[in-house]
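Visitor: predicted model and sequence below, questions to follow.
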Amino acid sequence: MDETALALVTAAITSLITGATGEAGKGAWTSLVAMVKKTFGKKGEQEPPLELVEAVKVEDRDVIELSEILVERAGQDAEFASELSAWLKDVKVLAKSDGPTNVVAGNARITGPLIQGRDFSGPISFGAPPPGAS
């Protein structure tokens, strides 16, 4: 599975469910649901992705699981991959207009402090100042 694509899809979905995309994010969510219904709602397809989309929106859970399903399907279905890519571009534009969306996802292991944000200026330090610093 493409880890970069997984991180991008996870970040996009997270930005929508956390409200980082503002009011315009509702339209992006609706288009995600329509895309999933179109792709996974075909005759003979399993329905869990549709249920998972609703669970993610309502309960703010299973974002990575949903992202994995979407990325896996994109690797198997060129038409869906194209639709997902276009959707990601739209969500990225929305998220940029409202600020940063930071995501730690996948198999990331954080062993120390983590700062996520945008437009930092000046020094950032953790713990006691180094010897000789005033």
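Guide: Here it is on my side, so go on.
Visitor: when you work out contacts or count neighbours from here on, use the C-alpha atoms and nothing else.
Guide: OK.
Visitor: what's the single longest helix in this protein?
Guide: helix 78-98 (DSSP state H).
Visitor: who touches it?
Guide: 8-9, 12, 15, 20-22, 24-25, 28, 31-32, 35, 39, 71, 73-75, 101 (CA atoms under 8 Å, 6 or more residues apart in numbering).
Visitor: if we go to 10 Å?
Guide: With CA atoms under 10 Å, 6 or more residues apart in numbering as the test, helix 78-98 has contacts from 5, 8-9, 11-13, 15-16, 19-25, 27-29, 31-32, 35-36, 38-39, 70-75, 100-101.
Visitor: adding another structure so you can compare the two:
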Amino acid sequence: MDPSVIPTLAAVISAIIGGAAGEAGKNAWTSLTALVRGRFGADAAVTSAIERAGTRPPEETAEIIAGHAATDPAFEESLGRWTAETVRLIQSKHDVSNTIGGDARITGPVVQAGDVFGSINLGKP
């Protein structure tokens, strides 16, 4: 599986677990658990990752799911579609408004964004 999918999947899982997507997020979570259990229901490591997703870092859950997807091209394709669709769903359901007003004085880097799926790097590596 393309390694760049893992941070996106982790961000989606985090947003859903954190309640950012509301009812749509609950439906997305239900569809992800059905997708994973339908393919890996007998694999305790994968189903455990889903069951304990709220108690572990989202990156860990995403890595477990993506690692198993790498061994199954059909599941990998389904997971990619689920991730892309859920990103669109979350982004369409989440309004963001950033305001700087009054006598604000900004002297350094500022990033204003809604949900970020991936990395933001400021400065030199």
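Guide: Happy to help now that I have it. The model shown is predicted, which means the values in this text are computed figures rather than measured ones.
Visitor: re the thing from before, so among the contacts of helix 78-98 of the first structure, which ones count as buried?
Guide: Buried members of those, counted by 16 or more other CA atoms under 10 Å: 5, 8-9, 11-13, 15-16, 20-21, 25, 28-29, 32, 35-36, 39, 70-74, 100-101.
Visitor: of these, which belong to helices?
Guide: In this view, these that belong to helices under DSSP H are 5, 8-9, 11-13, 15-16, 25, 28-29, 32, 35-36, 39, 70-74.
Visitor: before we move on, back to that, how far does the longest helix of the first structure sit from the chain's center?
Guide: Centroid displacement of helix 78-98 of the first structure relative to its chain, using CA atoms, centre = their mean, to the nearest Å, is 11 Å.
Visitor: swap in stretch 28-36 of the second structure?
Guide: Relative to its chain's centre, stretch 28-36 of the second structure lies at 13 Å (CA atoms, centre = their mean).
Visitor: average offset between it and the first structure?
Guide: Its aligned residues in the first structure lie a mean 0.6 Å from stretch 28-36 of the second structure after superposition (mean CA distance after the TM-score superposition for the first structure).
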